[in-house]
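J.: sequence unavailable; structure follows:
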């Protein structure tokens, strides 16, 4: 809203003397630079937040994969022991 009023003021001053027109052009340049800086900061903040979110998701998936791998190893060990015990029982 503030930018809208600033732009309206710039437009009104544009109809004035050459000095006022020069000041108007400078004001418009400053408004544009401020808007570009604000958008740049917003983009950087968004990129940083996305990087943190993706990093967190990746760590969660890595931890889940490790837990599943450990559970599968434990299940294989338990099954192997049970089969070995069954084989020993048959042999006796």
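T.: Perfect, thanks for sending it. Because the structure is predicted, anything quoted here is derived from the model rather than measured.

J.: going forward, measure contacts and count neighbours with C-alpha atoms only.
T.: Will do.

J.: neighbours around residue 26, how many?
T.: Close neighbours of residue 26, defined as other Cα atoms under 10 Å, add up to 13.

J.: try the one 5 residues further on
T.: In terms of burial, residue 31 registers 16 neighbours under the definition other Cα under 10 Å.

J.: also this one, for the comparison:
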């Protein structure tokens, strides 16, 4: 009987240890899963943060590029406007010079016409006077 009780006690101890090992194994697996999940979550968070930082840097680079483009466009516009103003000034000076030259030419022509008219009138008067003088002499 002693052997039966000892055998029963041994079987009970073995069952308890098997159950205990099984529970330890399950708890260890659960802990491993928890650690793995935490590591995955941490990795995802790090990746998300890195992506967000990369996007922010890309956005800043794009904004700086856009600002540089806008500045270049503004400078080009100012240069074009200055060139247009210089062209307009040159055209105005050229037009004024042409008009002044035309006015001088017109004044010279009018003076010539007036001088020719005076000379013709004087010649006509001289011819009339000569004809009258010849008529008195004859």
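T.: Alright, I've got the coordinates. Predicted, not measured: the structure shown is a model, and the values here were computed from it.

J.: what's the TM-score once they're superposed?
T.: The TM-score (TM-score structural alignment, normalised by the length of the first structure) is 0.81; 77 aligned residues with a Cα RMSD of 0.9 Å.

J.: the first structure: which residue goes with residue 115 of the second structure?
T.: For residue 115 of the second structure, the aligned position in the first structure is residue 85, judged by TM-score structural alignment.

J.: packing partners for the top helix by length along the first structure?
T.: The residue-count maximum for a helix in the first structure (DSSP state H) belongs to helix 18-91. If contacts are counted by 3 or more Cα pairs under 8 Å, 6 or more residues apart in numbering; DSSP states H and E, helix 18-91 of the first structure sits against helix 2-13.

J.: packing partners of the helix it packs on?
T.: By 3+ Cα pairs under 8 Å, 6+ apart, helix 2-13 of the first structure packs against helix 18-91.

J.: so residue 28 of the first structure makes contact with residue 7?
T.: Yes - if you go by Cα atoms under 8 Å, residue 28 of the first structure and residue 7 touch, sitting 7.3 Å apart.

J.: ok, back up a step: and the gap between the match of residue 115 of the second structure and residue 72 of the first structure?
T.: Distance, residue 85 of the first structure to residue 72 of the first structure, by Cα to Cα, to the nearest Å: 20 Å.

J.: kindly report the same for residue 31 of the first structure.
T.: Counting by Cα to Cα - residue 31 of the first structure and residue 72 of the first structure are separated by 61 Å.
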